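Novice: what would the 3D arrangement of this be:
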Amino acid sequence: MPTYEAVARFWADYRRLRPEQRAAFLRARTLFVGGLAEGALHPSLRVKGFKLRPGAFELSWTPDGRALFTYGSPLPGHGTDPHVIWLRVGTHDIFRV
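Specialist: From the prediction side, this is the model:
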């Protein structure tokens, strides 16, 4: 099963989300993690490389729902399961920094 962690900036972004935005992200995160475990992402999710930060990826689930993440080294005891490091979450505004 994929593992994850989040940086402090992600949590600051997350706290600023409205309740419905948080719920939408949590639903998207569940689909994303499930897709990583199964080897195929849910069709409602879009993942692509983030050009301004090599090695980072953008996850989008609604017209203005975005998250940035990278992959870290698998955690001990989890084999080769992906380890996701969440960097930012919110709207398109997260790309302006």
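
Novice: CA only for contacts and neighbour counts going forward, please
Specialist: Fine.

Novice: show me which positions of the helix ranked longest in the chain end up buried.
Specialist: Determined from DSSP state H, the single longest helix within the chain is helix 19-38. For helix 19-38, burial by neighbour count (16 or more other CA atoms under 10 Å) applies to Gln21, Arg22, Phe25, Ala28, Arg29, Leu31, Phe32, Val33, Gly34, Gly35, Leu36.

Novice: over to stretch 43-60?
Specialist: By 16+ other CA under 10 Å, the buried positions in stretch 43-60 come out as Phe50, Ala56, Phe57, Glu58, Leu59, Ser60.

Novice: of those residues, closest to Pro76?
Specialist: Ala56 (22.4 Å; CA to CA).

Novice: which residue is the nearest non-sequential neighbour of that closest one?
Specialist: Thr70 (4.7 Å; CA to CA, 6 or more residues apart in numbering).

Novice: now the other sequence, so there's something to compare against:
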Amino acid sequence: MKYRVAESFRNDFRRLPSEHQRLFQEAVRVHFLPAIEAGSFSGSPTWPKRLRIHRLNNTEIYSLTWNFASPDGRATFHLDKTDSGDPVLIWRRIGNHDIYRQP
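Specialist: You can find the predicted model right below:
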């Protein structure tokens, strides 16, 4: 799946300590991308429980928990379409629970 990064995500990511950046990238590579390839956006199979992916109330924005302990790692994203109609994932925010104020 193609993806884009919102400026807010880019700014958030730069502020993360390098270890937190690495933990996020590992969760995406090891758990998130394989789940997308397996069809999790269509509901079969479901998302890996360790990522706690869910839609935020009354929005098209999803939340992913990439770490439960220190750091409390969260990221938000939504799906869009390219000009040609192909799906594209947009990374919106990354950080801790505070990102939910402006996901």
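
Novice: where does the TM-score land?
Specialist: Scored against TM-score structural alignment, normalised by the length of the first structure, the superposed chains reach a TM-score of 0.82; 92 aligned residues with a CA RMSD of 2.0 Å.

Novice: would a markdown table of the buried residues of helix 19-38 of the first structure with distance to Tyr14 of the first structure be doable?
Specialist: Converted to a markdown table, these look like this (distance: CA to CA, whole Å):
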| residue | distance to Tyr14 of the first structure |
| --- | --- |
| Gln21 | 9 |
| Arg22 | 7 |
| Phe25 | 9 |
| Ala28 | 14 |
| Arg29 | 13 |
| Leu31 | 18 |
| Phe32 | 17 |
| Val33 | 18 |
| Gly34 | 21 |
| Gly35 | 22 |
| Leu36 | 22 |
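
Novice: which two among the buried residues of stretch 43-60 of the first structure are spaced furthest apart?
Specialist: Pairwise over these, using CA to CA, the maximum falls at Ala56 and Ser60, 13.3 Å.

Novice: and the residue of the second structure most remote from its centre, how far from Ala35 of the second structure?
Specialist: If you look at how far each residue of the second structure sits from its centre, by CA atoms, centre = their mean, the farthest one is Ser84, at 23.1 Å. Ser84 of the second structure sits 24 Å away from Ala35 of the second structure when distances are taken as CA to CA, to the nearest Å.

Novice: which of the buried residues of stretch 43-60 of the first structure fall in strands?
Specialist: Ala56, Phe57, Glu58, Leu59, Ser60 (DSSP state E).

Novice: and Arg93 of the second structure, that one's in a strand?
Specialist: Yes - according to DSSP: H, G, I helix; E, B strand; the rest coil, Arg93 of the second structure belongs to a strand.

Novice: burial of it, as a residue count?
Specialist: Other residues lying near Arg93 of the second structure total 24 when counted by other CA atoms under 10 Å.

Novice: that one contacts Asp12, correct?
Specialist: Yes - the criterion here is CA atoms under 8 Å, and Arg93 of the second structure meets it with Asp12 at 6.5 Å.

Novice: so Ile90 of the second structure makes contact with Tyr3?
Specialist: Yes - Ile90 of the second structure lies in contact with Tyr3 (CA under 8 Å); the separation is 5.7 Å.

Novice: what helix or strand is the residue farthest from the centre of the second structure on?
Specialist: For Ser84 of the second structure, there is no enclosing helix or strand under DSSP states H and E.

Novice: the one 5 residues further on too?
Specialist: Taking DSSP H and E as the criterion, the element that holds Leu89 of the second structure is strand 87-95.
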